[in-house]
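In: predicted model follows, preceded by the sequence.
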Amino acid sequence: MIDEFLMVVFVQDGLNPTEKRGAYSLALLFALRMAGLFMLMPVLAVYGQHLQGFSPLWLGFAIGAYGLSQALFQIPMGWLSDRFGRKPIIFLGLAIFTLGSVVAAMADSIHGVALGRALQGMGAIASTVMALAADLSRETQRAKVMAFIGVSIGLAFAASLVLGPVISAVLGLSGLFWLIAGLSILAMLVVQFVVPNAQSVAPKSEVSANSQQMLKLLKHPQLLRLDWGVFTLHLVLTSLFVIIPLRLVGAGLAAADHWAVYLPAVLISFVLMVPMLIIAAKRNQQRGYFIFAIGLLLLANVLLLTEHASIWLLALVLTIFFTGFNYLEASLPALISSLAPPGNKGAALGVFSTSQFLGAFIGGSSAGALYMWTGALAVNLFISVLLLCWIAVSWGMRAQSGIKSYSLTISSADQTASLLKKLQVLPGVVEAVLIASEGTVYLKVKAKEFELNRALDLVRAG
C-alpha cells in the first residue's frame, strides 16, 4: 500500500489535463502555505528571545498556538466550503493567514507574535484544499493527486528547516513574517489564476467531516491508535523545536548557521526513510517498521539527555529523529485511508487532523512550561514517556496491506438493494456500504483481487 503511495508521485499516466493542473497547482499552494508555518519552527526559539515579555512558556505557546486554532477551525472551514464553494473559503483562509502574519511581523512582544500565530492557524484551509483536490480528480486518479500534494508538504518541510535560519539571519524575525505574508498573497494568485475550477464533485463522505460519524469513529480502536499517533508525533515535533535551536546555540553554532545541521540531517533521513517504506510494504511488515520508527524518535530523545551535547551529536540526533518522523508522517495518512470504514473517510480524516493540530499546540505549550520551570532535560523526559506510551498503544495495531477504497455513483435508488448484494460478493471486496442520500456505494477492497471494471459494469447494468 505505502509503496504504491510513493510510486504514484512519479507515475502520471492516466491523469487528464485538469487533474495534472490540479495536482501541480494545489501542491504549489500547499507548499507556499506550509512553508509559512514551517520556516518559523527552527528560528522562533532563538530570535524570539529579543522580544518583549519573552519567556520559555510564551515561546512554547507561540510555537504551538497555530495548532489550537487549526484544530478549532479546520472542520468548520470544511463545512463552509461545502456550502459556499472551495475557492472562496480558501481565499478567506489565506486572507486570515496573511493578517496573522502581518500582526506577528509588526509585534514587538512575544505576546503579539503568539497572537499572530493563532490568527495564522485560524486560516485553516487544509481540509478544504484536499476536498478541492478530490473534486478535481476522478476516483481512479485521486490517490495520485493526493500523493503529489503529500510529497509537496514533505519537501516544503525539508526546505523550510534550511531556509528559515538563512532568511532570518538576513531579515530578522519580523522580516521573515513579512516574507510569509507575501508567500500567502502569492498563494492567492495561484488559486485565482492557476488552480482549475472544480468540474466534478467527490462524494460528500469522501471529503467532509460529519459530526455524527466522527463520534462513532472515536470508538474505533484501530483508528484511535492512529489518532493518538499523529497527536504524539506533532506534540513531539513542536516540543523538540522549543529546545533544539537553543541546544545548537549552546553548542557554539550561530543561529545563521543552523541550516548546515538541518540540511544534511533532512537529506540523509530521506535516503534512509524511503527504503524503510518500500521494504515494509513488500514484506507486509508495516506494524514492525512503524514501531521501529517510533523507537528512532525515542532514541533521539534519549541521546538528548546528554547535558553538554556537541554539534556532531546534535546532528546525529536530528538525523535519527527525522528518519523516524518522515517515515511516520508518510505512513499515518495511508494507514488512515486503509482502515477508515467505507463512507467514513472524511470523518476519519477530520478526527485525524484535529488530533494532529492539538498535538502541535499541546507540544509547544507543555514544552515551554517544562523548560521554564525545570529545564530542557525535563522536556526530553516528557517526550520519552509519551513515546513509550505510543509504542505500547501501537503494539495492537493491525495494518492492512494492499487495501484500497472506491466510491461508485448509482443512478437510481431502485437498484440499491440488489446492486449492493452483487457488489458484496465480487472477488476482493472487503466491505460495501450504501449511502442512498448521496447516491453512492463505498467499497473497501483488496487491490490485487478486485477488478474495478466488473463493479462498474454492475453499476451501469443496474
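Out: Perfect, thanks for sending it.
In: could you use CA atoms for every contact and neighbour count after this?
Out: Fine.
In: quick one: the strands in this protein, in order.
Out: 403-409, 429-435, 440-446 (DSSP state E).
In: can I get those strands in JSON lines with distance to A131 and mean neighbour count?
Out: Formatted as JSON lines, these follow (distance: least, C-alpha to C-alpha, whole Å; neighbours: other C-alpha atoms under 10 Å):
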{"stretch": "strand 403-409", "distance to A131": "15", "mean neighbour count": "20"}
{"stretch": "strand 429-435", "distance to A131": "19", "mean neighbour count": "18"}
{"stretch": "strand 440-446", "distance to A131": "17", "mean neighbour count": "23"}
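In: okay, these in JSON lines with distance to S109 next?
Out: Formatted as JSON lines, the strands of the chain follow (distance: least, C-alpha to C-alpha, whole Å):
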{"stretch": "strand 403-409", "distance to S109": "49"}
{"stretch": "strand 429-435", "distance to S109": "52"}
{"stretch": "strand 440-446", "distance to S109": "51"}
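In: figure out which of those is closest to P76.
Out: For those, distance to P76 was read as C-alpha to C-alpha. The smallest value, 22.8 Å, belongs to strand 429-435.
In: which neighbouring elements make contact with the closest one?
Out: Counting contacts by 3 or more C-alpha pairs under 8 Å, 6 or more residues apart in numbering; DSSP states H and E, strand 429-435 packs against helix 416-424, strand 440-446.
In: try it against this one:
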Amino acid sequence: MQRKASGFDDRMSLQEKRTAYSLAGIYMVRMLGLFMILPVFTLYGYELSGNTPFLIGLAIGIYGLTQAILQIPFGMLSDRIGRKPVIYLGLVIFVVGSAIAGMSHSIYGVILGRALQGAGAISSTIMALAADLTRDEHRTKIMGTIGLSIGFAFSIGIIAGPILNEWIGVDGIFWLTALLGLAAIAIAAWMVPNPARSHLHRDTEVVLSSFGEVLRNGELLRLDLGIFTMQFVLTANFVILPVVLARMTGLPSAEQWGVYLPVMLIAFIIMLPFVIIAEKRRKMKSIFVSSIGALVLCELMYLFSDHSLAEIIAVMLIFFTAFNTLEATLPSLVAKFSPPTRKGTAMGVYSTSQFLGIFGGGALGGAAYARWGVDGVFLISAALAAVWLLFASSMRNPRYLTSYVLHIEGVLQEHARSAETALTRIPGVAEATVVPDEGVAYLRVDRSALDEEQLRAFSLAGA
C-alpha cells in the first residue's frame, strides 16, 4: 500500500526493492560462509593440532554464543551511531575472524576465528535498517525476502561445502568466507540506500521495557525453547554426520554433496504443502507438533539404525523435511503470539535463543561425542526434542492474525485510545495500539476478513 496524493498503491517502490534485495544479499553471502563449514568441519578438525571431539564441537558452535551475546547490543548501538557504521564494523570483525580461522593450524585458533565471526552480530541492525528504508505497509514483504535468503544460504551452503572442500579445503572455505564478507561490505556501501533518518520500530527492534512482558508470555517461551532445541539438534547432528557418512557408510567426504543435494531439494519440495496447509487451512498446531515428533523419530532412527547409506539418506530426508517445516512456521507463530508493539522484542529473544542453541549443540554435541560416541549425540538430541514435543503439545491453537503497521498522522496522545477503538471496529482488525510519537498504529489483523479500504481511509484521514 504505497501512499500517493490520491490514495494508496500496493507496489513497492524501486528503493524498497533495492533495499530488500541488497540487504538479503548481505545476509545471504555472510551466512553462506558459516553454513558451508557445517558438513565438512568435523573431519577437518581432526587434522588440527590440539583437537578433541569437544573442541571440534566448540569450534562449530562458538559463533552462536558471541552472536547471541552481541546481536541486541549491536542493534541498540545502531540507534545511536547509525545503521551502516555498525554493519561495517560487524562485517570487518567477521572478515578478520574468517581470516584467523583460515590461517590457523590449531583448533584454538579456529575457535578464536569462529568466535569473531559470530561477534560481527549485525542481524538485528540489518532488520532495523530495512525498517528505516521501507514504508510501514511493505515491511512484512521486506522481512520475508530477507528471511528467504537465509533459507537459500543454508541449502546452498550444505551442498557447496563438500564440493569446495575437495577443491580448496576447509581453510580455503574460511578464506572464501572472508571474501564473501568483503563482498557484503561492498553491497552495504554501494547498493544499500542511505536512510534519511533512523528511529525505533517496535515491530522489528528490541525495546528494553518490553522484556518483562515477553519473558512472562508462556506461548513465546515455548517457541524460544523450540528454536533453541531445533538449532541444538541440527548443530549437534552436524558434529557427527560427516563422521557417520565417511566412517560408517564408507562415503568419502568429496562425494557427500551427492547425498546433500537431492536430500535438500526433495525435502524443500515436500515441505511446501505442509506449510501451505498450516497457514491456509489453519492447521498450524497439528503440522507444527507433528514435525517436532518427526525430529524425535529421526534421532531415534539414527540411534537404532545399522548406519547403512540407504537408511541414513532416508532419515536425513525426513529430518530436513521436518526441519524446513519448523523453520518456516516458528517465526510465523512468534508473530501470531506477540502483542503488536512487542514483536521486535519477541523476535530479539527468539533470535538469541536460536544462537544459543547453535552454541549448545556444538559444545554439548562435541562433549557427548567424546564421552559416549555417535549414539550419545543422537540420544541427547532425541531427549531434548522429546521435551520440546511435550511443551509444544500443550500450546494454545494460535489465532491466525498477522502484524500490520499502519502509517497515521495527526493523532494526539490524548486521542490515542479513541483511535485504537475506531481501528478495532474495522472488519478484520483484532488488536490496535496507536503510538502518536511514531505516527503509526501497530495492528494484528485477520487477512481473510480485513477491510483494507477502511484502513486506507483511516490512514489518509489521520484518524
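Out: Perfect, I can see it now. Remember, predicted model here, so these are calculated numbers, not experimental data.
In: of the strands of the first structure, which approaches A62 of the first structure most closely?
Out: strand 403-409 (38.8 Å).
In: buried residues in stretch 91-103 of the second structure?
Out: 91-102 (16 or more other C-alpha atoms under 10 Å).
In: circling back: wait, which of the helices and strands packed on strand 429-435 of the first structure is closest to R138 of the first structure?
Out: strand 440-446 (14.2 Å).
In: mean per-residue distance, that closest one versus the second structure.
Out: When the second structure is overlaid, strand 440-446 of the first structure sits 1.8 Å from its aligned residues on average, using mean C-alpha distance after the TM-score superposition for the first structure.
In: which residues of the second structure does that strand align to?
Out: Matched against the second structure by TM-score structural alignment, strand 440-446 of the first structure falls on residues 440-446.
In: which part of the second structure matches stretch 39-48 of the first structure?
Out: So stretch 39-48 of the first structure sits over residues 36-45 in the second structure, by TM-score structural alignment.
In: measure that stretch end to end?
Out: Using C-alpha to C-alpha, to the nearest Å, the end-to-end distance of stretch 36-45 of the second structure comes out at 14 Å.
In: just tell me what S25 of the first structure corresponds to in the second structure.
Out: Per TM-score structural alignment, S25 of the first structure is aligned with S22.
In: separation between its match and A186 of the second structure?
Out: Distance from S22 of the second structure to A186 of the second structure, by C-alpha to C-alpha: 10 Å.
In: looking at the two, which one has more neighbours?
Out: Comparing S22 of the second structure with A186 by other C-alpha atoms under 10 Å, the one with more neighbours is S22, at 21 against 14.
In: how close does the more buried one get to S198 of the second structure?
Out: For S22 of the second structure relative to S198 of the second structure (C-alpha to C-alpha), the value is 18 Å.
In: what's the answer for E420 of the second structure, then?
Out: 26 Å.
In: could you do V239 of the second structure as well?
Out: For V239 of the second structure, the distance to S198 of the second structure - C-alpha to C-alpha - is 41 Å.
In: higher neighbour count, those two?
Out: Between V239 of the second structure and S198, counting by other C-alpha under 10 Å, V239 is the more crowded of the two (34 against 18).
In: so what corresponds to the more buried one in the first structure?
Out: With TM-score structural alignment as the criterion, V239 of the second structure matches V242.
In: got the contact list for its match?
Out: Residues in contact with V242 of the first structure (C-alpha atoms under 8 Å, 6 or more residues apart in numbering) are 45, 59-60, 63, 364, 367-368.
In: and F292 of the first structure, what pairs with it in the second structure?
Out: Aligned partner of F292 of the first structure by TM-score structural alignment: S290.
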